[in-house]
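Student: build me a model:
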Amino acid sequence: MAKFEESLKKLENIVAQLEQGELSLEDSLKLFEQGVGLSAECKQELDAAEGKVQMLIKQRDGTHKLEPFPTAGE
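Tutor: The predicted structure follows:
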């Protein structure tokens, strides 16, 4: 399983546990902290993938042209 999918699955499990509401406050806070870290990892993976994506841009004459997908820094 790829890193993104693995992190996302872990994050989904954390959310499910938190939604059950059966954990102590301390355990809930630990899981929440882990979830925030996993969320940041997933965002970083998505940002990296986004930089590699190319978009098809329709030209005035109806043809399409490949252009790099703009990244957050552009």
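
Student: every contact and neighbour count from this point should use C-alpha atoms.
Tutor: Noted.

Student: and the helices in the protein?
Tutor: Assigned by DSSP state H, the chain shows helices spanning 3-20, 25-52.

Student: what is the orientation angle of the last one with helix 3-20?
Tutor: Using axes from the mean of the first three to the mean of the last three Cα atoms, to 10 degrees, the direction of helix 25-52 lies 150 degrees away from that of helix 3-20.

Student: another sequence for comparison is provided below:
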Amino acid sequence: MAEEQSQIPEMSFEQALRELEGVVRRLESGDVPLDESIDLYERGEDLRKACQARLDAAQARIEKIVQGADGKPAGTEPFDADNPA
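Tutor: Down below sits the predicted model:
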């Protein structure tokens, strides 16, 4: 399981979401032994956190769109996570 955990940061959002959906399906099936269910739940939580972090970063980038004097988007600014505003 530790080897799988290290792969999450390298996954795309779509890959992580697909795997998370698979984890949920397996847990909902009720056919997984308890110990494996716990491992799956932990893996699912790590995948959820990774997906949420990517969504938060995307939202922050969207919010950094610069508006021109006419109120229309005039460009973008890079989002600085260390100094968000």
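
Student: about what we covered before: among the helices of the first structure, single out whichever gets nearest to E67 of the first structure.
Tutor: helix 25-52 (10.8 Å; Cα to Cα).

Student: mind listing what's buried in that closest one?
Tutor: Using 16 or more other Cα atoms under 10 Å as the test for burial, helix 25-52 of the first structure gives 28, 31-32, 35, 38-39, 41-42.

Student: put together JSON lines for those, with distance to L18 of the first structure on each row.
Tutor: Conversion of the buried residues of helix 25-52 of the first structure to JSON lines gives the following (distance: Cα to Cα, whole Å):
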{"residue": "S28", "distance to L18 of the first structure": "6"}
{"residue": "L31", "distance to L18 of the first structure": "8"}
{"residue": "F32", "distance to L18 of the first structure": "8"}
{"residue": "G35", "distance to L18 of the first structure": "10"}
{"residue": "L38", "distance to L18 of the first structure": "15"}
{"residue": "S39", "distance to L18 of the first structure": "15"}
{"residue": "E41", "distance to L18 of the first structure": "19"}
{"residue": "C42", "distance to L18 of the first structure": "19"}
